[in-house]
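K.L.:
can't give you the sequence, but here's the structure:
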């Protein structure tokens, strides 16, 4: 009898209006309930009936009411939908068309209609646009989707690539799919510039066996006092690309050459990156050459010189060839006079240089690089775990010296460029860090920890004690590496500034620095000055590139480990993170990331306690697993929609 009572309706409205309101983002759980999380850190429970009105990620306004002594959020208005536009998977059930949005969406498939005459099939991936939401006013107060575009057919072997690239393009980032437009010819610019003739010097390249875009070559000789003269010649794409022309604009929009499994998209047109600018053997190329002196202790001396030159690489070597040679394993080298002596000299330099860095800055762990081998259907057939070998270290030490020298030159002149920075520990956390260190037998003053010297000193001490767990734990006190347009410290490398310029074919930031160094060497040659906006764009592109590579690999791993999940196959793994829901581990055999929920660690959730700051999981106050631990896990589930692999922690050894 009260159904249509206007007074009752007004009363309910008045009560709702009198309740406090909060704006926040919806967070769904694996259960039927959820939470409203506000910007000021508050969290309000959303009961199951109200969760049917919202989706994970929605930004809403909700009234806050107390029920049974517990504050609850009741959604009242939609501010921004989490699914305004998304890429989802088509479901065709007889004549019913629906689309399943990607994780973290937790609901069922949403009814859909076609915007145009598109041909779609079950399992295809499409772009969907939300046209209806439960918090909208009628008649659009039910979940509805309009399909506007097909991203990939379900049977396309490049489906993971198309879907991943499309997802990132939807965030308004420029993600290359194909090589940039080429030209019929590339005339040499600024022919009037003087270039020294270094064609007779013994330059050589060391790269991967199949590498075509070779952008740096090395020439080294021993000095009478026991030190070395090192020359690094870097390809000069700016000899063919004018700043601001179409090719340069396209390169800047890309930022980097993207190396994805089974698909490489170059930053520059392939005729430049793979041929005209590439330092191919026995071919004269324009280059920018840095000449440095390193003393017998491995210390890089000041006053490196830079010059434009013509160089001819005398040999194209692979990392494997060089490693086999310096470790006295059978191998064949090109028949080039003096090459073997130069490789031995480079090896001696690299050893001295790494020893100096180990005593004065810091060295880094040799992490595994997992290389996926794919068949014609882009399915993984094998995964190779490789580590930096002797040859990698030889090249790395040479390029570090060149980049440190280039950064010093830029800092001395205009102090402008594209600088890689690492600020070390968060200054706001150093007091807490100093106390934690003291509790574990490390004595460091909080102010000293803020300095580059203090940061490196602590890293060296951690290495000397082989304290891998504590070193990993302290990463939570560090700030993230960044890219800046002015010189700033790089605590990780232990240098006042660091700017890469040795890969101008592959990285736009290197091309910008290359032009600046070239302008200094030529006095008066104009070069664009990087801005803070340029630095931010390069960092965004770099982060985006890493996420794309991660997502595509995860997709391929899920197919690869499908049978392992069916058979609950066991793997050795290393724990690298502890969060609120469980731990993350990396399978040592193939590099896949596995999530282990707490319920798969111990059956009694109440007895289990996770400490994300310490990186530990305890059962009845006894630590059972921590970051850096090597454990045995069984793969139990793979989920393509979530791009996740789930595992269970085992007690038994393999």
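P.N.:
Noted; the coordinates are in hand. All values derive from a computational prediction rather than experimental measurement. Numbering: from 1, shown residues only.
K.L.:
only C-alpha atoms for contact and neighbour calcs from this point on.
P.N.:
OK.
K.L.:
residues contacting residue 498?
P.N.:
The contact partners of residue 498, by CA atoms under 8 Å, 6 or more residues apart in numbering, come to 403, 404, 406, 407, 408, 419, 420, 421, 487, 488, 489, 490.
K.L.:
mind doing that once more with 6 Å?
P.N.:
Residue 498 makes contact with 404, 407, 419, 420, according to CA atoms under 6 Å, 6 or more residues apart in numbering.
K.L.:
wait, which of those is closest to residue 318?
P.N.:
Nearest to residue 318 among the contacts of residue 498, counting by CA to CA, is residue 404 at 24.8 Å.
K.L.:
okay, buried residues for the longest helix belonging to the chain please.
P.N.:
For the chain, the helix with the greatest residue count under DSSP state H is helix 532-560. For helix 532-560, burial by neighbour count (16 or more other CA atoms under 10 Å) applies to 534-535, 537-539, 541-542, 544-545, 548-549, 551-558, 560.
K.L.:
likewise for stretch 346-364?
P.N.:
Neighbour-count burial for stretch 346-364 [16+ other CA under 10 Å]: 346-358, 360-363.
K.L.:
likewise for stretch 160-178?
P.N.:
In stretch 160-178, counting by 16+ other CA under 10 Å, buried: 160-168, 173-176.
K.L.:
any idea how far the spatially closest residue to residue 307 that is not a sequence neighbour is from residue 198?
P.N.:
In space, and not counting its chain neighbours, residue 307 is closest to residue 289: 5.4 Å by CA to CA, 6 or more residues apart in numbering. Residue 289 is 9 Å from residue 198, where distance means CA to CA, to the nearest Å.
K.L.:
then this one, side by side with the first:
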């Protein structure tokens, strides 16, 4: 094995750390050890006379130095966040630990908001397309207040269809370089936690002036296609516009309208036209090799008073979810083509690299264990073989396989077109892609709006946008903020999962083996979107005899039972609250019953969505 040693540190990455104090057992002592929440960080020695009041609290500590002869770095107490286990305190901790900017917007930022009351001006009417007569509507999750997209579909006199995607014109309110713009650029993205949203822009914009609510006039940026009934695009135009949404619907409400034959109003006709075209578009995408992957997404039902999770259920996706998604994807692709045509060196695009072949090893072995073949020579080959991998006696098998396929993928990233040559989006099977459809919650989309506005002569040139090095630096920050937002969201789901199991005692649930390791099995519980590990060894005693076959992969324990990937098992799930800072959900095997030794492993909440966010499937 290649080895090395650290000979010098170029730059220290010290930051304030959240965690808990371990009070010294020595009476009157002022020196104590602090244990960070992040297990990768060593304990820190601090001096404080407040130890007795800080025990059981979440606190912040900063490192001052690390003497070369000391086991621990030295630091100092910064501030008290609140009692460990308190929901608000733990939310603050996960935001700080994942470097999510979440302080209230400063007066300097708020000073650039439009003065109220605000309304459409004569000047707006002169320079924008007036689309208020169109039967535009939005379709979103229940309770969504930051509505940044709306749609319409109508038949033209020539028999073709006009389809429009109308996106909130956030860039009208956020001008380049001012404090509001700088704050949005720094935050990069809205962060959706369970029951809490950290806005990228102030609420006046996110939930009011930029939100495409029904029966109010709003500024939009519209992408409008003329299509035939085969969903072939005959022409595309982009325009700044004024719209008046006729309805703000949930997915369920939109689906009900489409399915109810007695409803034939303009909104319902528009939805049916959109739904029909969306199915054709999805078929075309899949034919090109676009992937349909899977993750067991769950939604918490909160108590109306305590806001604690009282129930968990798997999200049900309707046709209308897919309908909205297809047109958002199409708009993003159309805009990407336009801005790249106009600005080949400084277009902000999004790519999804193809995974290296070795990433697929576990997926190929998993399919082979059920005598099925997964082909990976192209995205289309992978998509086709996933579609064919069905077992009649095991309906959940294909979903498990797609969950594994999701784990093989690379991360999609923003980049500047002048700094890269590979534009391809592997998951969507598209040669070019960007983000245009969610400017309320993504700063990348605001930049894309500015580029598109210049491309269609709706706004003047922005100097910074024409500098590919500045654009590339911005992309780096956006990628970092997007990644940390995802981690914070997962941490929030994990914390609320712990709250859910707090008063449940021990539950018996059915699961499936997702991975087989040398000394453990990793189990997925679809009902709760939980993934947990059960180990078959003990460091203190001689462990059981284990026989791991990497080709299977299989794990045989004590020559009594062999575990295969995707085997159905039963486990107990319980909350281990013995360590208040690092509470864990434990999983232990119940069936198959076996006399061999096992250690219940720590479980993690699996979902990777933005729990209350907009439609995020397929990187749209």
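P.N.:
Yes, it's here. Since we're looking at a predicted model, the values are computed, not measured.
K.L.:
quick revisit: kindly reformat the contacts of residue 498 of structure 1 as JSON lines containing neighbour count and distance to residue 107 of structure 1.
P.N.:
Formatted as JSON lines, the contacts of residue 498 of structure 1 follow (neighbours: other CA atoms under 10 Å; distance: CA to CA, whole Å):
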{"residue": "404", "neighbour count": "20", "distance to residue 107 of structure 1": "52"}
{"residue": "407", "neighbour count": "27", "distance to residue 107 of structure 1": "52"}
{"residue": "419", "neighbour count": "29", "distance to residue 107 of structure 1": "45"}
{"residue": "420", "neighbour count": "23", "distance to residue 107 of structure 1": "43"}
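K.L.:
are we agreed that residue 399 of structure 1 is in a helix?
P.N.:
Yes - checked against DSSP: H, G, I helix; E, B strand; the rest coil, residue 399 of structure 1 lies within a helix.
K.L.:
quick one: it from residue 218 of structure 1, how far?
P.N.:
9 Å.
K.L.:
so residue 565 of structure 2 touches residue 513, yeah?
P.N.:
Yes - if you go by CA atoms under 6 Å, residue 565 of structure 2 and residue 513 touch, sitting 5.3 Å apart.
K.L.:
before we move on, back to that, in structure 2, what sits opposite the residue nearest to residue 307 of structure 1 in the alignment?
P.N.:
Alignment note (TM-score structural alignment): residue 289 of structure 1 maps to residue 222 of structure 2.
K.L.:
where do the strands sit along the stretch 101-250 of structure 2?
P.N.:
129-130, 137-140, 149-155, 161-168, 191-193, 196-198, 217-227, 233-244, 247-250 (DSSP state E, counting those that start in this stretch).
K.L.:
distance from the second one to structure 1 after superposition?
P.N.:
The superposed strand 137-140 of structure 2 is, by mean CA distance after the TM-score superposition for structure 1, a mean 1.0 Å from where its aligned residues fall in structure 1.
K.L.:
ok, now the first one?
P.N.:
Averaged over the aligned pairs, strand 129-130 of structure 2 sits 1.2 Å from structure 1 after superposition, using mean CA distance after the TM-score superposition for structure 1.
K.L.:
try the third one
P.N.:
Using mean CA distance after the TM-score superposition for structure 1, strand 149-155 of structure 2 ends up 1.5 Å from its aligned counterpart in structure 1, as a mean over the superposed pairs.
K.L.:
give me the contact list for that strand.
P.N.:
So strand 149-155 of structure 2 is in contact with 135, 136, 137, 138, 161, 162, 163, 164, 165, 166, 167, 270, going by CA under 6 Å, 6+ apart.
K.L.:
redo that, cut-off 7 Å
P.N.:
By CA atoms under 7 Å, 6 or more residues apart in numbering, the residues outside strand 149-155 of structure 2 that reach it are 135-138, 161-168, 212, 270, 273-274, 437.
K.L.:
list the contacts for the closest residue to residue 100 of structure 1 other than its chain neighbours?
P.N.:
Distances taken as CA to CA, 6+ apart place residue 109 nearest to residue 100 of structure 1, at 4.4 Å, with adjacent residues excluded. By CA under 7 Å, 6+ apart, the contact list for residue 109 of structure 1 reads 98, 99, 100.
K.L.:
8 Å - rerun?
P.N.:
So residue 109 of structure 1 contacts 91, 98, 99, 100, 101 (CA under 8 Å, 6+ apart).
K.L.:
separation between it and residue 328 of structure 1?
P.N.:
According to CA to CA, residue 109 of structure 1 stands 61 Å off from residue 328 of structure 1.
K.L.:
can you check residue 257 of structure 1 too?
P.N.:
35 Å.
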